[in-house]
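Visitor: Need coordinates for the following:
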Amino acid sequence: MPRFSANLGFLFSDRPEIERVAAAASCGFKAVEMHWPYHVPALDMREALAAHKLTMLGLNMPVGNAPAGDFGLAALPSRQNEFQNALVQALSYGSTIRASAIHCLAGIVSPDDRAAAERTFIANLQMAADRAGEADMTILIEPMNRRDRPGYFLQHVEQAAAIIGQAERRNIRLMFDCYHVEITQGDLITRIKTHLDLIGHVQIAAVPSRAEPDEGEVNYREIFQTLDSLGYQGWIGAEYKPRGRTEDGLGWLSELSGRP
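Guide: Okay, the predicted model is just below:
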């Protein structure tokens, strides 16, 4: 049976981030993941996670200068020093809260810069993976769709798989976000089967609404059954934007997955 984690960037967002930990536990989640919790002192977050016996999966690296349009630094050729500083911050925070993974965001790249961006991305991933390995952590990379994130460097599963191959680090893994992949490419089950050995984490949301996964064009019951049949041992992150109060929309857990 699938194991589901609550993404506290989107779920329970009607309360302060640290209070979302207790809310997730009260709804039966055993693991959580986060976007950018850096404004919460890491020791406070670790204490909250421990108090509610929650496994902390992963968090995103800082994106750079968000008001200026940044959404990640790893593939930006002129920003390596900023990337290294962001990595230090993410690894320090992640280690303190005992996270198992860091999502390394590639960033927004112009078409003319893509060749240099790929070289930069691979080099930065190698460095990040080496440092993360010292803390027994994984580096995740995630293809994102052009509709939500125009110009994002990493757009396709196959592109991510090729970059992981070139980086040659065993602790670089693919974050397979069904929402993004369905919008950009589709054929989810085939791609899951093809790239299962590279998948470090799965995320879900309805397409096209990004709401609870009980509506839209993706048959998540089949996705969950496929992952079970393939022996997937990781977590499935509920990274969706609730239609209303998070607690009122969790019926999909039992409806789609067989979870009691």
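Visitor: going forward, measure contacts between C-alpha atoms and count neighbours the same way
Guide: OK.
Visitor: chain center to the one helix or strand Ala160 maps to: distance?
Guide: Assigned by DSSP states H and E, Ala160 belongs to helix 157-167. Offset of helix 157-167 from its chain centre (CA atoms, centre = their mean, to the nearest Å): 17 Å.
Visitor: got a list of contacts for it?
Guide: Helix 157-167 is contacted from outside by 118, 122-123, 125-126, 141-143, 154, 172-174, 176, 181, 191, 195, 198, using CA atoms under 8 Å, 6 or more residues apart in numbering.
Visitor: now the other sequence, so there's something to compare against:
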Amino acid sequence: MRFVANLGMLFADLPFRRRFAAARAAGFDCVEFTFQQEPSGPDVAALLREHGLTQLLAGLPGAADDKGLAAAPGRESEFRERFARGLARAVEARAPLLHVTTGVVADADLTVSGDTFAANMRWAAGLAANENVCLVLEAINQTDVPGYFLRSLADTIAWLARLDLPNVGLILDLYHAAREGLPLARAVDLGLPWAWHVQVADPRTRHEPVIAGELALALRTIHRRREDATIGCEYSPAGDTVAGLAWMAELKNVW
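Guide: From the prediction side, this is the model:
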């Protein structure tokens, strides 16, 4: 399996530009992060080349307070502008996966938001296909982000089946699955057939994973079923990032 450094969360004591070198020095050859205004697209591409890194997963630029716009009725033009900008950045960075976030939706608005989401995703998937970029969706648990449109792993998979788009897949986030109360063995069974990327964090603290119990079994199952799986380290380190990476070595004991 290939581990991917989330530069939005790891090496947080360093300025963002310096995190590329830190990730490489820590042994990563692959990174993921959400695009912001700075660094610019050319600067990101140059940093990746300089440090011999691949950006596997990109996130759309946007405001943290809206959690995305793909399912936001009345904001279609804003979503499309934001998506086109993020897709251009992904192409420039040669990132094969682009995460589309949906936004927060009230229960009463789920039907109209679903129509908006379907239309936006079909439009976005067509644009991304022209650039050989695949889009990925993720369930976000309702404790951390109440009202997020993709309310559960099962809900997200149902949408993937309904959309039936060849370049749209799943981020299987084990942290969010655990936070929604789903046993991790069940999450792997449900999600792995749809997953193009996996993300991990300790379900209780969102710090480094503790390689024991349910989580150890889930990661072992993923390794056995899909040896080429990519595992995003999407967690906030409890202390020093590099010291906290010891959990990766511990995984060898459960494989």
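Visitor: where do the strands sit along the stretch 101-250 of the first structure?
Guide: Under the criterion DSSP state E, counting those that start in this stretch, strands of the stretch 101-250 of the first structure are mapped to 101-103, 138-141, 172-177, 199-204, 236-238.
Visitor: can you list these in JSON lines and add distance to Ile163 of the first structure and mean neighbour count?
Guide: Converted to JSON lines, the strands of the stretch 101-250 of the first structure look like this (distance: least, CA to CA, whole Å; neighbours: other CA atoms under 10 Å):
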{"stretch": "strand 101-103", "distance to Ile163 of the first structure": "15", "mean neighbour count": "26"}
{"stretch": "strand 138-141", "distance to Ile163 of the first structure": "10", "mean neighbour count": "26"}
{"stretch": "strand 172-177", "distance to Ile163 of the first structure": "10", "mean neighbour count": "25"}
{"stretch": "strand 199-204", "distance to Ile163 of the first structure": "13", "mean neighbour count": "22"}
{"stretch": "strand 236-238", "distance to Ile163 of the first structure": "23", "mean neighbour count": "24"}
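Visitor: thinking again about what came up before, show me how to select, in PyMOL, the buried members of the contacts of helix 157-167 of the first structure.
Guide: In PyMOL, this line selects whichever of those come out buried by 16 or more other CA atoms under 10 Å:
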select buried, resi 118+122+123+125+126+141+142+143+154+172+173+174+176+181+198
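Visitor: Show me the contacts of helix 157-167 of the first structure that map onto helices.
Guide: If you go by DSSP state H, the contacts of helix 157-167 of the first structure have 118, 122-123, 125-126, 181, 191, 195 in helices.
Visitor: hmm, which two among these are most spread apart?
Guide: Ala123 and Arg191 (25.9 Å; CA to CA).
Visitor: What's the separation between Leu198 of the first structure and Gly237 of the first structure?
Guide: Going from Leu198 of the first structure to Gly237 of the first structure by CA to CA, to the nearest Å gives 17 Å.
Visitor: Could you do Ile204 of the first structure as well?
Guide: Noted for Ile204 of the first structure: a distance of 6 Å to Gly237 of the first structure, by CA to CA.
Visitor: Likewise for Glu82 of the first structure?
Guide: Look at Glu82 of the first structure and Gly237 of the first structure: by CA to CA, they are 28 Å apart.
Visitor: separation between the residue of the second structure positioned farthest from its centre and Phe149 of the second structure?
Guide: Computed with CA atoms, centre = their mean, the maximum C-alpha offset from the centroid of the second structure is found at Ala108, amounting to 27.3 Å. Distance check for Ala108 of the second structure against Phe149 of the second structure: by CA to CA, it reads 12 Å.
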